[in-house]
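1. no sequence for this one, just the structure:
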């Protein structure tokens, strides 16, 4: 019975989250949707040792930056380099996100939320996890997150549209996160880069939700 309740509540929670991201700002909203779509593509293209279905990968991508709802707009939308203290606050968004989803249907994504900026080499944040402590799910979202960031215009820089340069930028992260699947991962990412080579990403309307039932894990 509990599973059925969760199955009913999760799409509602995700739809509510999507509206909250949209209300927070266009940049965060677009980034979250693009990250979700890239994550779904990567999970669909190959397993990469990741246990997420394409549907669950989409949900994880959508929710990964929920902690930024607590970050001031002046920092998220600042059109210049952040100060050290501003970066320290930004780095807390993973912790805020885990706290946000605790006790909700979105709690199943707390691992991805908390670890998507951790690096297998131990140089990530906020917990300085390393090696196998950084789960395959979190690594997949990390790659999708970085890809989305490269393909987007930001207040402080323009997007990168050339597929070759996009792949060049992503290669070190892919090599670190998926050393046994570098070629397959980069091929999947090249497809994404080519799809977005000529124009910035524009997500579907709020009412669409990517086909609400279609995003369910």
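-> Nice, I can see it. Bear in mind that the values here come from a model prediction, so they are computed numbers and not experimental data.
2. all contacts plus neighbour counts: C-alpha atoms, from now on.
-> Fine.
3. surely residue 81 meets residue 157?
-> No: shown here, residue 81 and residue 157 do not form a contact pair, counting by CA atoms under 8 Å, at 9.9 Å.
4. the lengthiest helix in the chain: how far from the chain's middle?
-> Counting by DSSP state H, the longest helix found in the chain is helix 2-24. Mean C-alpha position of helix 2-24 versus that of the full chain (CA atoms, centre = their mean, to the nearest Å) differs by 17 Å.
5. elements contacting that helix?
-> On a contact count with 3 or more CA pairs under 8 Å, 6 or more residues apart in numbering; DSSP states H and E, helix 2-24 meets helix 26-45, helix 54-63.
6. single out the most deeply packed of those.
-> Ranked by mean neighbour count under mean count of other CA atoms under 10 Å, the helices and strands packed on helix 2-24 are led by helix 54-63, which reaches a mean of 26.
7. which strands or helices does it pack on?
-> Where contact means 3+ CA pairs under 8 Å, 6+ apart, helix 54-63 is packed against helix 2-24, helix 26-45, helix 110-115, helix 136-151.
8. got the buried residues for the helix or strand just after it?
-> Once the chain leaves helix 54-63, the next helix or strand it forms, by DSSP states H and E, is helix 73-76. Judged by neighbour count using 16 or more other CA atoms under 10 Å, the buried positions of helix 73-76 are 75, 76.
9. another structure for you, compare them:
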């Protein structure tokens, strides 16, 4: 109710994530958990003021620090529910394989595969949708960016599986 973009974004991310995980051969129970975690991955944004969420200009350092709290806030919310076992996935979805993500600066194998999948799908969707501060990039452009950062920010196997999903769907050629 607070932010229509985030609702639609989470729905798209979950569809991409499930297809990517299926392509990677994750077992059914993990895919089910990934589906729920990807729907809820941005739930912590409920604590971010609307003027920051929808700001049409570059965020200040203070505003970006607020945004960077959303994975931890979301995880804390989930830890109080029946979805407590999904909290780590939500908390890690902005971690990057080179250790330059947040909130913990985890690297490579320290990051759950499900969080790596959400990270790739989340980035792609954010790039390919209009935002308050810029127009959408093409799917081809976004996929090329992800491929350039494979093994640096994003898990190479995840990027490869995601690319296969987009090729099969005809979103890229």
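-> Looks like it arrived, so ask away. Please read all numbers here as calculations on a predicted model, not as lab measurements.
10. TM-score for this pair?
-> Aligned and superposed, the two chains score 0.88 in TM-score terms (TM-score structural alignment, normalised by the length of structure 2); 172 aligned residues with a CA RMSD of 2.5 Å.
11. what's residue 109 of structure 1 aligned with over in structure 2?
-> Matched across to structure 2, residue 109 of structure 1 falls on residue 86, judged by TM-score structural alignment.
12. residues contacting the residue nearest to its match when sequence neighbours are not counted?
-> Closest residue to residue 86 of structure 2 apart from its sequence neighbours, by CA to CA, 6 or more residues apart in numbering: residue 37 at 5.9 Å. Residues in contact with residue 37 of structure 2 (CA atoms under 8 Å, 6 or more residues apart in numbering) are 86, 87, 89, 90.
13. would CSV of those residues with neighbour count be doable?
-> Output for these, formatted as CSV (neighbours: other CA atoms under 10 Å):
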residue, neighbour count
86, 22
87, 23
89, 25
90, 32
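14. using a markdown table, lay out those residues together with distance to residue 142 of structure 2.
-> Converted to a markdown table, those look like this (distance: CA to CA, whole Å):
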| residue | distance to residue 142 of structure 2 |
| --- | --- |
| 86 | 28 |
| 87 | 28 |
| 89 | 23 |
| 90 | 23 |
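15. and residue 97 of structure 2, what is it in contact with?
-> The neighbours of residue 97 of structure 2, taking CA under 8 Å, 6+ apart as the test, are 106, 107, 108, 109, 111, 151, 152, 153, 154, 155.
16. where's the counterpart of it in structure 1, which helix or strand?
-> When structure 1 is aligned by TM-score structural alignment, residue 97 of structure 2 is paired with residue 120. Assessed by DSSP H and E, residue 120 of structure 1 sits outside every helix and strand.
17. gap between residue 120 of structure 1 and residue 85 of structure 1?
-> In this structure, residue 120 of structure 1 lies at 25 Å from residue 85 of structure 1, with CA to CA, to the nearest Å as the measure.
18. same check on residue 43 of structure 1?
-> Separation of residue 43 of structure 1 from residue 85 of structure 1 (CA to CA): 36 Å.
19. ditto for residue 176 of structure 1
-> Taking CA to CA, one finds residue 176 of structure 1 at 28 Å from residue 85 of structure 1.
20. next: residue 195 of structure 1.
-> Distance of residue 195 of structure 1 to residue 85 of structure 1, computed by CA to CA: 36 Å.
21. for the two, indicate the residue with more neighbours.
-> The residue with more neighbours, out of residue 195 of structure 1 and residue 85, is residue 195; 13 against 9, by other CA atoms under 10 Å.
22. contacts only, for the most centrally placed residue in structure 2.
-> For structure 2, the residue sitting closest to the mean C-alpha position, by CA atoms, centre = their mean, is residue 122 at 3.1 Å. Residues in contact with residue 122 of structure 2, defined by CA under 8 Å, 6+ apart, are 9, 13.
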